[in-house]
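>>> coords below, sequence missing:
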């Protein structure tokens, strides 16, 4: 890379790119854990670099990406509609399948209306930036997903960020604002790094007290937690108290795309005003059919949610018993804190060599000194899979001095 830089003339705007060498340095050390191509997968196991490993880092929570029924549903509609829509929903890209899915999702989520987006990222970016304008204030949790952050940045609204899940801090910020301005509180329902739930009852109370709207991103919650898999608000029986709930299809619904549900007037406003919706090609028919079939399976096979909860509780308990710090996870997302970045990459590599694939997460995605490996589980993981994962964690944890034989943590990290 140094030779290329020396021989190439480039505009100063690209200097930051040529100066970015960290990725290459980590690759040269043999510890680079990202952009690993999967060569084959049956969902719970994947083939990477010619090696079969247990997948313990996927968001395929219900295990439906390789289900014969979702595959068949996708194949059938391609024969009828082709492979793509070649246009936006606003113009020539609306299929009857899109309308069917919107109707069924609204019914499932017990809301008036639903609008689909081409990705989960666009759902939040496009909805938040549309519904909040220069006369409004957005209150955003500091641990919210990047698509929420971008949505607040694209919006013309004033944005203030409250400390993660800190309701006292949120109250203070709400009290400081002019009571007459429009306000909306935006939060993840399940936080994607920690696996913790937002404090929905307190958020509902504050939203009501300060006349604020409440927007919940349930990407990691719908099809995962709550009554029938309806997400974080349904855990507390408060779905009717949340104005807007977003979700994604790239996790439990085995596809790609996203959606927003809420009152019809609000959804219709976003449908007609959001650039992310109007100027993006619509979801391809195979993706829509996959979601429709996944939604049907979710409702017909409640054992998947039950098994997912059983697995989550078991893995959380056993990882803690081994001595690992798993923060305050409450869901199938279970982080295992390692410490500094290089130690995390080394831990990740040894887990991979032991036959387990997880996700290495380093700052700024997590606080400095709290790099972690993010594990997540599927309803289709077997007991044998789980025990192999735990054995790999035990061996690698002992090797790296993260835990001892007595199930004690050997690293000093505040949770």
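Everything's here; your move. Everything quoted here is computed from the prediction, not taken from an experiment.
>>> Every contact and neighbour count from this point should use C-alpha atoms.
Noted.
>>> What residues does residue 162 make contact with?
139, 140, 141, 142, 169, 170, 173 (Cα atoms under 8 Å, 6 or more residues apart in numbering).
>>> Filter those residues down to the ones in strands?
139, 140, 141 (DSSP state E).
>>> Residue 70: what secondary structure?
helix (DSSP: H, G, I helix; E, B strand; the rest coil).
>>> Apart from its chain neighbours, what residue comes closest to it?
Closest residue to residue 70 apart from its sequence neighbours, by Cα to Cα, 6 or more residues apart in numbering: residue 290 at 5.2 Å.
>>> you'd agree the one you found is up against residue 251?
No - taking Cα atoms under 8 Å as the definition, residue 290 is not a contact partner of residue 251, at 11.9 Å.
>>> Reformat the ones in strands among the contacts of residue 162 into a markdown table and put neighbour count next to each item.
Formatted as a markdown table, those follow (neighbours: other Cα atoms under 10 Å):
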| residue | neighbour count |
| --- | --- |
| 139 | 22 |
| 140 | 23 |
| 141 | 23 |
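>>> And the residues you listed, which is closest to residue 88?
Using Cα to Cα, residue 140 is the member of the ones in strands among the contacts of residue 162 that lies nearest residue 88, at 29.7 Å.
>>> was I right about that closest one contacting residue 161?
Yes - counting by Cα under 8 Å, residue 161 is a contact partner of residue 140 at 4.7 Å.
>>> Which helix or strand contains residue 398?
Using DSSP states H and E, residue 398 sits in helix 383-399.
>>> same for that helix, what does it pack against?
Under the contact definition 3 or more Cα pairs under 8 Å, 6 or more residues apart in numbering; DSSP states H and E, helix 383-399 sits against helix 303-322, helix 341-353.
>>> Give me whichever of those helices is most buried.
Mean neighbour count (mean count of other Cα atoms under 10 Å) peaks for helix 341-353 among the helices and strands packed on helix 383-399, with a mean of 20.
>>> helices or strands up against that one?
Counting contacts by 3+ Cα pairs under 8 Å, 6+ apart, helix 341-353 packs against strand 359-361, strand 371-376, helix 383-399.
>>> circling back to that earlier point, pull out the buried residues from the helix holding residue 398.
385, 386, 388, 389, 390, 392, 393, 394, 396, 397, 398 (16 or more other Cα atoms under 10 Å).
>>> Same check on stretch 54-70?
Buried, per 16+ other Cα under 10 Å, within stretch 54-70: 54-65, 70.
>>> Then stretch 127-137?
Of the residues in stretch 127-137, 127, 128, 129, 130, 131, 132, 133, 136, 137 count as buried by neighbour count, 16+ other Cα under 10 Å.
>>> In helices, which of these fall?
Using DSSP state H, the subset of the buried residues of stretch 127-137 located in helices is 127, 128, 129, 130, 131.
>>> put this beside the first:
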């Protein structure tokens, strides 16, 4: 019987390089501060942009749904797992996104995989930004369509790919709205114009823009006033929305097709009532409490300015995702460990998540952070950065 010695050897290599990282256990709710190893620290690594994971309206909605509908659904959506609340939430989500329809998946990852693996065939071409999310990359791997990768946000390279693929039945251009590691924003107006010029479809993954950009957090499509001009919008319910899941928003025909052909949707049990109810409550909060988004951006500007003043390199970030560039993998991890000693939880990100030589500590501020939290965090960054010679 074969053993797993080869896996043990590979893990040992990671340990020797200083890039091995065990899971971090949180001993508290997900807030601006969390408890780790019995100690309260400032949280700068969660995707809880608006603090909705603990919002009273979401918690109340989840509890009421459990009491009324139970803990689970007991089936996939296409057999016996579609409750009225699922359909009602998707209709609400479509109205929020200014699209004809929406369909919820178990995660943002499965939403991307479900779309790309099901709607394209060998007659088609998918054209993807080089720094798109891993779920887009895996979705492309599962399709029989030809693929072209264009240089990151390089419009000339994108146009070249569009020119060279005009014999295909369908060209689908796919981009993140906000890129998750660097925090930069796709040049969506120019991408849409090119796709209209060359008769191509546009798909935007707005995972890190949902709840963050656009009116009431509707995403980059709304931020750039492109409603009705982007064919497929993918988003998440797991980040700023504060709960769990992903969604696809677009025309009715797309929703209908995905229900019948998207394998992650077909073969996964539907979201439990608590999740669906809490997600629905989150949309109400986005509509009723826009000040949360305003506060998120105020905190973002304050923290970015503080890091720049200290001399840190934050790359090309334009959003609450603010990488503190380090370069060397082991140093990034050591920086993260030193920050934790100083009372800040901010994870190091290294290869293969980012290219070699571009290791960083990635930070995300939230609407829940106070100015005092962020001032303390900046002090910790200054101490750790000077201790390690990063600044």
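Yep, it's here. The structure displayed is predicted, hence computed values, not measured ones.
>>> picking up where we left off before, quick one: map the residue nearest to residue 70 of the first structure onto the second structure.
The alignment partner of residue 290 of the first structure in the second structure, by TM-score structural alignment, is residue 278.
>>> Let me have the buried residues of stretch 127-137 of the first structure in TSV, extended by distance to residue 157 of the first structure.
Putting those into TSV (distance: Cα to Cα, whole Å) gives the following:
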residue	distance to residue 157 of the first structure
127	13
128	10
129	8
130	10
131	9
132	6
133	5
136	5
137	5
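>>> how about residue 141 of the first structure, what's its match in the second structure?
Residue 141 of the first structure maps onto residue 129 in the second structure, by TM-score structural alignment.
>>> My guess is its match contacts residue 149. True?
Yes - using Cα under 8 Å, residue 129 of the second structure is in contact with residue 149, at 5.8 Å.
>>> Please name the residues that touch residue 309 of the first structure.
Residues in contact with residue 309 of the first structure (Cα under 8 Å, 6+ apart) are 331, 332.
>>> Ignore what I typed, I meant residue 46 of the second structure.
Applying Cα under 8 Å, 6+ apart to residue 46 of the second structure gives the contacts 30, 364.
>>> and if you look at the one 3 residues further on?
Residues near residue 49 of the second structure by Cα under 8 Å, 6+ apart: 211, 212, 239, 240, 296, 364, 365, 366, 367, 368.
>>> do that again at 10 Å, thanks
Contact analysis of residue 49 of the second structure by Cα atoms under 10 Å, 6 or more residues apart in numbering lists 31-32, 208, 210-212, 239-242, 292-293, 296-297, 320-321, 364-369.
>>> Among these, which are located in helices?
Using DSSP H, the contacts of residue 49 of the second structure in helices are 292, 293, 296, 297.
>>> would you turn those into JSON lines with distance to residue 253 of the second structure?
As requested, those are exported to JSON lines (distance: Cα to Cα, whole Å):
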{"residue": "292", "distance to residue 253 of the second structure": "34"}
{"residue": "293", "distance to residue 253 of the second structure": "32"}
{"residue": "296", "distance to residue 253 of the second structure": "36"}
{"residue": "297", "distance to residue 253 of the second structure": "36"}
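>>> Now do the strands for the second structure: every range, in order, please.
In the second structure, the strands defined using DSSP E lie at 33-36, 39-43, 101-105, 125-129, 146-150, 171-176, 201-205, 232-236, 246-250, 321-327, 344-345, 348-349, 359-364.
>>> Including distance to residue 62 of the second structure, could those strands go into TSV?
Below are those laid out as TSV (distance: least, Cα to Cα, whole Å):
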stretch	distance to residue 62 of the second structure
strand 33-36	22
strand 39-43	24
strand 101-105	17
strand 125-129	37
strand 146-150	41
strand 171-176	30
strand 201-205	27
strand 232-236	18
strand 246-250	18
strand 321-327	28
strand 344-345	28
strand 348-349	33
strand 359-364	26
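>>> right, and those strands - which one's nearest residue 182 of the second structure?
Going by Cα to Cα, the one of the strands of the second structure nearest residue 182 of the second structure is strand 321-327, 6.2 Å.
>>> So which bit of the first structure is the closest one matched to?
With TM-score structural alignment as the criterion, strand 321-327 of the second structure aligns to 333-339.
>>> returning to what we had before: could you single out the nearest of the ones in helices among the contacts of residue 49 of the second structure to residue 93 of the second structure?
residue 293 (18.1 Å).
>>> Show me what the closest one lines up with in the first structure.
So residue 293 of the second structure corresponds to residue 305, using TM-score structural alignment.
>>> again with residue 269 of the second structure
Taking TM-score structural alignment, residue 269 of the second structure has residue 281 as its aligned residue in the first structure.
>>> Tell me who's in contact with that match.
Counting by Cα under 10 Å, 6+ apart, residue 281 of the first structure touches 84-94, 117-118.
>>> let's see it at 8 Å
85, 86, 87, 88, 89, 93, 118.
>>> coming back round to it: against residue 85 of the second structure, how distant is the match of residue 290 of the first structure?
Distance of residue 278 of the second structure to residue 85 of the second structure, computed by Cα to Cα, to the nearest Å: 11 Å.
>>> ok, these two, which is more surrounded?
For residue 278 of the second structure and residue 85, the more surrounded residue by other Cα atoms under 10 Å is residue 278, and the numbers stand at 28 against 15.
>>> was I right about that one contacting residue 59?
Yes - contact criterion Cα under 8 Å: residue 278 of the second structure and residue 59 qualify, at 6.8 Å.
>>> which of the residues in stretch 164-178 of the second structure are buried?
For stretch 164-178 of the second structure, the neighbour count (16+ other Cα under 10 Å) marks 165, 170, 171, 172, 173, 174, 175, 176, 177, 178 as buried.
>>> Buried only: go through the contacts of residue 281 of the first structure for me.
By neighbour count, with 16+ other Cα under 10 Å, the contacts of residue 281 of the first structure hold 85, 87, 88, 89, 93, 118 as buried.
>>> Please produce CSV containing those residues, extended by distance to residue 19 of the first structure.
Putting these into CSV (distance: Cα to Cα, whole Å) gives the following:
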residue, distance to residue 19 of the first structure
85, 40
87, 39
88, 38
89, 41
93, 42
118, 34
